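Asker: Structure for this input, please:
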Amino acid sequence: MPNDYLVHVLVLGLATTAALTPPARPRPLARAAFLAGMVVNEVPHLVLTLLALSTVAAVWSGDLRRDVWSGVLLAGATATGVMLIALTRRATRSRSAAGAALRAAGIDRAPARRSLWRTALTPLPFRPHSVQRLRNLRYGDHRRQRLDVLRRRDRPASGPVLVYFHGGGYFSGSKNWEGRGLLHHLAERGWLCVSATYRLRPGAGFEEHLADATAAMAWARTHAAEYGADASTVVMAGSSAGAHLTSLYALRATPDERPAAAVCLYGYYGRYYGRSAEETVASTPFALPASDAPAFLIAHGTLDNYTPAAAARALADKLRAESSQPVVHVELPGGQHAFDLVRSWRLTAVIDALDVLLADIDVGAGNIPAAGAADHPDRRPTR
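Answerer: Sure thing, here's the model as predicted:
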């Protein structure tokens, strides 16, 4: 029996199954399925290529013969290949989902037309050479109160500001992993992008997380002019726990502090650990009025088994009912948690929808290229 090929088929088969039909219960199994299928779900075409090359190598080397075990292995590889094709088809529907979400929000402009092949072949979110990263600037005295600034190397003047907060359930996470495709995209277009860490559990609680988000936003407004940006135009964004922080800050902020738009990716929107309806400081956006909310973009995967999509759907409904600003709610077909770890079809669909939303509310429109230009900036990678 070809043992190496057996391992390839088993590992890829299990990971592909976890990506295609992730269980929601029990929680330990759901978490394991998420971890196993996370990468496969975002780049299934690359995994399919790996499987095909492994199969060709096994045939070429003579490891696969005309016996029962070889037939079983080939059947397993074929079944995995069919599932990977299904995952690929599902992921490429993200652009259509984003377009439908924009139309539902009353925005007629379609997302920029982007090459599916270019996205397929460049999934790693390397920082483009045109973007400079200034690391570990302080916005407070605690070691977690640090942020990175990303800007274009030619330092265009008066660009808007994006402040981004990572996920991790408030007990883990880093400014170095999630959302990089989004940060690089806007920085290339003349934005000043800030990616911030914040204090974590168990050494910090909800009030400390919210205070850190407030301090990082204040730092961005105070220091934006030093980096050539326009401090009057700030957009806030976050993933998972960072999306929770973003939704709360956007609904709690005073008119002078309120961001121009809020971007929430695969967020958790319930109450903070152990909190009840009697909490003195609201830790869920559902407990806050939304009549003065900014424009929102909420993106969530339909198969997210970490933070189910129903809560994102409910938050979008609340915002539409109470706010006069656009609410773009994108449900990504087959999307899981943490879809922004790579520059996949799903993330690029969300980025393109954000471009349209920002143009619709006159934020950074002058820094957003015409349709089709998104594929042309200097993209030489820099770590």
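Asker: From here on, just use CA atoms for contacts and neighbour counts.
Answerer: Noted.
Asker: From what I see, Ala137 and Arg143 are in contact.
Answerer: Actually, residue 137 is Leu. It isn't Ala. No. Leu137 sits out of contact with Arg143 when judged by Cα atoms under 8 Å, with a separation of 10.5 Å.
Asker: So what's the residue count around Arg27?
Answerer: 12 (other Cα atoms under 10 Å).
Asker: And it, how far from Thr307?
Answerer: 11 Å (Cα to Cα, to the nearest Å).
Asker: again with Pro125
Answerer: Taking Cα to Cα, one finds Pro125 at 24 Å from Thr307.
Asker: another one to check against the first:
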Amino acid sequence: MSYALLAVGLVSLVLALNALWPPRRFMALVIPGFFSSWLTIEMAPQLLVLEAAGLGLLAAYGGLDAWPGWIGLIAGLVGIAGTVATIVASRRTVVTLRDSDVPLDLDPEGAPRYPFSHLVVPQLCLIPRRGVQVVRNVVFREEGRLRLKLDVYRPKTERMTEPKTDGTLRPGLMQIHGGGWVIGDKREQGLPLLNHMAVQGWVGFNVNYRLSPRATWPEHLLDLKHFIAWYREHAAEYGADPDFLCVTGGSAGGHLAAMVALSANEPEFQPGFEDVDTSVRGAVPFYGVYDFVEAGPWPIPFGANALVERMMVKRSFKDEPEAFAAASPVSYLRQDAPPFFVIHGSKDTLIPVPEARRFVKKLRDVSDAPVLYAEMKGGQHAFDVFPSYRTARVVEGVERYLTGLHRQYLQGRPPSVPDEVSDSVG
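Answerer: From the prediction side, this is the model:
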């Protein structure tokens, strides 16, 4: 039993250390380090209960009868302290959002909190929340054997709150999943956000697109432009306003969300439907890649890694760097860009946080619209996949921010940081 206590204590310690200081240099450690720290950080409360219960039971049943057990207990207690530190960092999410001018206090009485039950049992996020209707597998593009589908998240008709419009149409949100452009599906990501947005009266569209290596850039983006064309024509059938659409996504989806927002109406990305308006009213990219050409936080440019070079773009980075520049959101910075709310985790080991910082700086130098940036202290890559405390507060902040943009749209005002924000965070 002493050695069992030693093993549990050491595992607890290693998990805590990996969560606080995840490996960033050696690729053999980066991926397993990411997954273990991701689970540790975002499931920290559940892990804390398991660690405390495991150490307590083993100690009570003879684990302290020999010296290995005492070493395991000490290591486990240090690990528990590290787990508590990750929880404390997560609890500062609201402070981070307020410091970023995110309007958390807009409509405080009409903004339901993220359900506590989902924080305790994360699997509940897979089930539509009360008052939310999900219409699955709607085909939005069909050409030959190609059939691309989406899921619609909207308020149930019998439970619809008062529309936040002067009519019956609701604001729309496009969600783009991540997965390194090679994996992922609409059923797996963005669910906490889409459910919460639907409760608040939005209509969300979780959109699939072709994946590499079968798809070659820019086919991923073209599919998403086809969705916007479909949205203009069919949004009203689902209760959404064809003239108001925002976009969000994480990781590869964050890259694609930024591309969608910044490359609006670029003819090369909408062949055959060049006259369709593919602009969006706001963008919320999570932990995305924004520059494939300049190395920045990586030892080599991101476009030169095998995933992008061989599977996504399928060109030589050395011989054709312009092809990778054409896939970079920073190549499309524009004065008339829509408002951006960029979100990134400070502990992100797959896409280091300096990538987001430099993108935000460059975008702010060019865009006339507001560019908000929230850096989640202690947050790993893909932190919002789980409905953790951090995810709940970020989801609430995103909804408040986008609702502020929609309110300005209805009032005929240009996008800006809402007046209510200054009142609430000043």
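Asker: List the residues that contact Lys186 of the second structure.
Answerer: Leu150, Asp151, Ile176, His177, Asn206, Val207, Asn208 (Cα atoms under 8 Å, 6 or more residues apart in numbering).
Asker: Glu322 of the second structure: which of these is nearest?
Answerer: Ile176 (25.1 Å; Cα to Cα).
Asker: What's the closest one aligned with over in the first structure?
Answerer: When the first structure is aligned by TM-score structural alignment, Ile176 of the second structure is paired with Phe165.
Asker: Is its match in contact with Gly242, as I believe?
Answerer: Yes. The pair Phe165 of the first structure / Gly242 is scored as a contact, 4.7 Å apart, by Cα under 8 Å.
Asker: show me the contacts for Gly140 of the first structure.
Answerer: Arg146, Ala215.
Asker: if you set the cut-off to 10 Å instead, what comes out?
Answerer: Listed by Cα atoms under 10 Å, 6 or more residues apart in numbering, the contact set of Gly140 of the first structure reads Arg146, Leu147, Tyr198, Asp212, Ala215, Ala216, Trp219.
Asker: ok, which stretches of the stretch 51-200 of the first structure are helices?
Answerer: 68-91, 94-104, 116-121, 180-188 (DSSP state H, counting those that start in this stretch).
Asker: ok, average deviation of the lengthiest strand in the first structure from the second structure?
Answerer: If you go by DSSP state E, the first structure has its longest strand at strand 229-239. The superposed strand 229-239 of the first structure is, by mean Cα distance after the TM-score superposition for the first structure, a mean 0.9 Å from where its aligned residues fall in the second structure.
Asker: Remind me what that strand packs against, helices and strands.
Answerer: Secondary-structure packing of strand 229-239 of the first structure (3 or more Cα pairs under 10 Å, 6 or more residues apart in numbering; DSSP states H and E): strand 159-165, strand 192-196, helix 206-223, helix 241-252, strand 261-265, strand 295-301.
Asker: 6 Å - rerun?
Answerer: When contacts are defined as 3 or more Cα pairs under 6 Å, 6 or more residues apart in numbering; DSSP states H and E, strand 229-239 of the first structure packs onto strand 159-165, strand 261-265.
Asker: neighbouring contacts of the first one?
Answerer: If you take Cα atoms under 6 Å, 6 or more residues apart in numbering as the criterion, strand 159-165 of the first structure is touched by 190-196, 229-230, 233-238, 242, 364.
Asker: can you rerun that using 7 Å?
Answerer: 190-197, 217, 229-231, 233-239, 242, 364 (Cα atoms under 7 Å, 6 or more residues apart in numbering).
Asker: how far apart are it and its match in the second structure?
Answerer: Looks like 0.7 Å for strand 159-165 of the first structure (mean Cα distance after the TM-score superposition for the first structure).
Asker: Then the shortest one?
Answerer: Strand 261-265 of the first structure, aligned to the second structure and superposed, deviates on average by 0.5 Å (mean Cα distance after the TM-score superposition for the first structure).
Asker: Tell me the residues of the second structure aligned with that strand.
Answerer: Counting by TM-score structural alignment, strand 261-265 of the first structure corresponds to residues 282-286.
Asker: Name the residues of that stretch that are buried.
Answerer: Neighbour counts over stretch 282-286 of the second structure (16 or more other Cα atoms under 10 Å) mark Gly282, Ala283, Val284, Pro285, Phe286 as buried.
Asker: Alright, calling it a day.
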